[in-house]
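Visitor: output the structure for:
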Amino acid sequence: MTSETMTVEDVRTSEPSRVRDYVALTKPRISVMVLATVAAAGYLAAMVGPVSPWDVLHACLGTLLIAASGSALNQAIERWLDARMSRTSNRPLPSNRLSLNEVVTFGTICFCVGTVYLWTTLGTLSAALGVGTWVLYVWIYTPMKTRTWTNTIVGAVAGAMPVLIGWYATGAPTHAWIVSVFLLLFLWQFPHFMAIAWLYRKEYAEGGMKMLPVVDPSGYWSGIEAVVTAVALVPVVAIPAWLLDGPVRWVYLVIALVLTGLYLSASWRFLLERSETTARRLLRVSLLHLPFTLLAMILATLFSYSLPS
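Guide: So this is what the prediction gives:
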């Protein structure tokens, strides 16, 4: 009787734990950021034409499912590498809390449901963009991580593509707004990636991942990449100022340039002194730069009384 009671209790207590493990497979913090960028792109699409909130919601839900699939299958492919690194060894798969079959099944279901959902609610283009993002992330970026330091370029493209789903889900035409947001997302990732890769360079090396700080232990080229891409962000964040009207354009421009200036400053300090302190500072600034730049962009549109098409 005691044995049976223990078994029932074990089952009861294990279910919430398994749910948490499945949630962990989706990398929730990354998923939240993806949702935010999709929603922001959908909102900004209203600047060039009518937008249905339902289309934006459909884009968010479908993209969330595909992102969850990508994260899960990424962990399935990298399970042996994750097991070697203390930062990732406690993930559900390397810690044996979930089996490979469970993770692959979960990832496959999320991908299929997400793709069909985007296709039936928004059409072929949105579904194709979702599939393209998934292929880039799972089948190109993930294998490249153990082969070449240029993997971050492909990873940055995949990371920026969800904004295209959010934009084109509304039926909006290609416009300077989406070009600027895509470039913002693409370039922002490089200093962010370099900070993380530098902080965990020893673990990446143990896991066999050829990140730039692993290939170049001095960190010099990691710093160069961070600075060059941060400099490239300056004209990119300025583009929306010319799409806005009235005094608010100058308010936005000042805010965007200050935020990007701080990002560039943190990148420059990292280049001059490659240390844990400067890398962590760069990482913190990166996590502030993107959301506040997008927020400034969105708030500026609320106060701008006319926008060119």
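Visitor: going forward, measure contacts and count neighbours with C-alpha atoms only.
Guide: Noted.
Visitor: around residue 214, how many other residues sit close by?
Guide: Neighbour count for residue 214, taken as other C-alpha atoms under 10 Å: 22.
Visitor: show me what contacts it?
Guide: 201-202, 204-205 (C-alpha atoms under 8 Å, 6 or more residues apart in numbering).
Visitor: for the longest helix seen in the chain, packing partners?
Guide: Identified as the longest helix of the chain according to DSSP state H is helix 276-303. Judged by 3 or more C-alpha pairs under 8 Å, 6 or more residues apart in numbering; DSSP states H and E, the packing partners of helix 276-303 are helix 28-45, helix 176-199, helix 248-272.
Visitor: between those helices, which one is closest to residue 231.
Guide: helix 248-272 (6.5 Å; C-alpha to C-alpha).
Visitor: check which helices and strands that closest one sits against.
Guide: helix 220-238, helix 276-303.
Visitor: buried ones in the first one?
Guide: Right, helix 220-238. Neighbour counts using 16 or more other C-alpha atoms under 10 Å place 220-234, 236-238 of helix 220-238 among the buried residues.
Visitor: another for comparison:
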Amino acid sequence: MYRTLAFINILLTLGLIVIGGLVSADFTGLECTSWPICYAATVDKSSIYPILHRVFAGIIIVLNTFLFIKHPKEKSVRLGLFLLILQSLLGGINFIYKLPTLVSVFHLILSFAYIAIFSQQFYPVIKKQELNLKGYSPSSKDLVFIMLLIAFGQFFFGGIVHQTATKDVCGVGDNINILCQTAEGLRFWPTTVAAQIHSLHKYLGVLFLVVLLAFLFSIRKTITLLHGRAFKQFSLLSGSLVGLFLVHLFNAKRLFLLTDTTYFQVLHLLLAIIITLNLLFLFQWFKRFEEVFFGGYKHTVASDLLSLTKPRLGLLVVSTIISGILLTGQYVDFFYLINALIFSILIVMSATTINCYMEIEVDSNMVRTKDRALPAGRIKPIYAVVQGWLLFILGFSLTYIYVNKVTALLGALAFFSYLYVYTPMKRTSPAALFVGALPGAIPPVMGRTIVTGEIDGLAILLFGILFIWQIPHFMAISIYHKQDYAEGDIKVYPHYYSIAKMKICIALWTLLLFLFSSAGYFFGLNSWNFFIASLVVNGLFFAQSLQSFFIHDEPSYVAWARQYFWGSIIYLPLLLSLMIFLS
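Guide: Coordinates of the predicted model:
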């Protein structure tokens, strides 16, 4: 029953994306001047798409709510409901405030994320069978991962092209060149931002084709080793990837040759989603195949070097940088912003890489980290040192030259304080938590200085929010990883404080976060609307911290700490989003 409803949910969401694509392609949403219900003067093509879009959204919300009631412990249902609420709020705010194109693209990306969550129910099941796997190469998996990254990039830039007039700036009619057709002739990199976005979208498509050919070449040996169920699964996923890409390529050509391209645009978008899902399924096939036949994930040098950069942590840091950028409310050149983010990511990756090198001994003593690339001995420590410093030199230099020196110096401050103050200190004193919160609070300030070039009042407010938020957040982590930290000889407050004292500390720091994040209004840094919204969000988060005082046994206390951790993960992006949209 659950799988059936999950499948229906996926189909409805695909339908929602298709209808949303028709709305944006024809700009028919302009006929609906109300939200969430569409009150159009007449019911025709100009209004039926927006009406259907909101009807589908309503059905999906009802279905997911039903799934949540029936299966409240399913992670996919809980995360899906959270994404739906976020989607609805974003859609409403976008409609009311007419936010920039990037917000609409993010709205689309959330829809894909929603589909991906429920698609996990249908990942291929690998069964043990007799296979001679001598000569199997896990590097093919790396190529699938690269195609996934390119597909996400295509999805992002394609969303911008679809949502704007960018699709018309690089030649139409008989022109089907890969290069951009401008008034001056064919250009590899045109001068206008719109044409550059269009060109980049096409070049990513060419890059995808190159990696796809490399993948097909790399699996020539693997496919001969398979037979039976494994062969059928792998052949189906690989063959469908090639077939879908060829159809996608043909459809892209049609977009150039036709003047009325509405339905081909929507088909282009739908094919992109299905191709990305196909890649997700193929990547999961590799992972599950290796777990069944090799007893675990088969690492490669490339995947191990990437793991040193801790991509998940980097994603969180980048999101806080973006929040600082968006809060400026100023015009920013699109590619200046993209480059600044990439350079900042290089600095973050450099710090996490060298941190892995510095903590080889610590990681080798902790259960959850001992299988990492360095403590497990899969790569030599010198590789981490070289990679880390090359990334830092590159990131710092490019930021200093092409962004501004304030942002570069902030990045360097975060880098050195994190590695050479916090990292050694956390093995001697639990107070390292406060030292580590300093570099952790710098990224949103960097986002602000990327645009303004200076540290102002709002930058200080963001720094304070991130600094205070980290204290109870990491205190909660240290509660349910208390034993793990002890084995790694990392000093944390649960080793020194009683349960009662830890409860008080977390509650007081959460209260301080409440007061500080709401205080910006009184200094003219935030709007009245944000002040009211922050009272609600902060009140709920503070209430969660007070729940611990009603818990009297240690297992429930540890479970609460984990719940508080997830609450903090939801709280921070929600607060920053409200600050952006209600500024």
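Visitor: before we move on, back to that, now the contacts of residue 214 of structure 1 as a markdown table including secondary structure and neighbour count?
Guide: What follows is the contacts of residue 214 of structure 1, written out as a markdown table (DSSP: H, G, I helix; E, B strand; the rest coil; neighbours: other C-alpha atoms under 10 Å):
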| residue | secondary structure | neighbour count |
| --- | --- | --- |
| 201 | helix | 23 |
| 202 | helix | 16 |
| 204 | helix | 23 |
| 205 | helix | 17 |
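Visitor: and the residue nearest the centre of structure 2?
Guide: Closest to where the C-alpha atoms of structure 2 average out (C-alpha atoms, centre = their mean) is residue 315, at 6.0 Å.
Visitor: that one matches what in structure 1?
Guide: The alignment partner of residue 315 of structure 2 in structure 1, by TM-score structural alignment, is residue 32.
Visitor: need the helices and strands packed on helix 248-272 of structure 1 in JSON lines (columns: distance to residue 50 of structure 1).
Guide: JSON lines is the format used below for those (distance: least, C-alpha to C-alpha, whole Å):
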{"stretch": "helix 220-238", "distance to residue 50 of structure 1": "24"}
{"stretch": "helix 276-303", "distance to residue 50 of structure 1": "15"}
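Visitor: list the contacts for residue 400 of structure 2?
Guide: Residue 400 of structure 2 neighbours (C-alpha under 8 Å, 6+ apart): 406-409.
Visitor: please repeat the previous calculation with a cut-off of 6 Å.
Guide: Neighbour list for residue 400 of structure 2: residue 408 [criterion: C-alpha atoms under 6 Å, 6 or more residues apart in numbering].
Visitor: same question for residue 126 of structure 1.
Guide: By C-alpha under 6 Å, 6+ apart, the neighbours of residue 126 of structure 1 are 165, 169.
Visitor: one more time with 7 Å
Guide: 118-119, 165, 168-169 (C-alpha atoms under 7 Å, 6 or more residues apart in numbering).
Visitor: alignment lookup: it to structure 2.
Guide: In structure 2, residue 126 of structure 1 lands on residue 407 (TM-score structural alignment).
Visitor: what do you get for residue 175 of structure 1?
Guide: That one, residue 175 of structure 1, aligns with residue 456 by TM-score structural alignment.
Visitor: same check on residue 141 of structure 1?
Guide: Using TM-score structural alignment, residue 141 of structure 1 lines up with residue 422 in structure 2.
Visitor: tell me the contacts of residue 110 of structure 1?
Guide: So residue 110 of structure 1 contacts 65-66, 68-69 (C-alpha under 7 Å, 6+ apart).
Visitor: the same query, at a cut-off of 10 Å, please.
Guide: If you count contacts by C-alpha atoms under 10 Å, 6 or more residues apart in numbering, residue 110 of structure 1 has them with 62, 64-70, 72, 104, 116.
Visitor: distance-wise, check the match of residue 141 of structure 1 relative to residue 439 of structure 2.
Guide: Using C-alpha to C-alpha, to the nearest Å, one gets 9 Å for the distance from residue 422 of structure 2 to residue 439 of structure 2.
Visitor: follow-up on the earlier one: same list (the contacts of residue 110 of structure 1) but as TSV, adding neighbour count, distance to residue 15 of structure 1 and secondary structure.
Guide: Shown next, in TSV, are the contacts of residue 110 of structure 1 (neighbours: other C-alpha atoms under 10 Å; distance: C-alpha to C-alpha, whole Å; DSSP: H, G, I helix; E, B strand; the rest coil):
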residue	neighbour count	distance to residue 15 of structure 1	secondary structure
62	28	26	helix
64	24	23	helix
65	24	22	helix
66	28	24	helix
67	29	24	helix
68	29	20	helix
69	28	21	helix
70	27	24	helix
72	28	19	helix
104	18	19	helix
116	16	29	helix
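Visitor: nearest to residue 154 of structure 1, of those residues?
Guide: residue 70 (14.2 Å).
Visitor: quick check, the match of residue 126 of structure 1 in a helix?
Guide: Yes: assigned with DSSP: H, G, I helix; E, B strand; the rest coil, residue 407 of structure 2 falls within a helix.
Visitor: fine, thanks again, bye for now.
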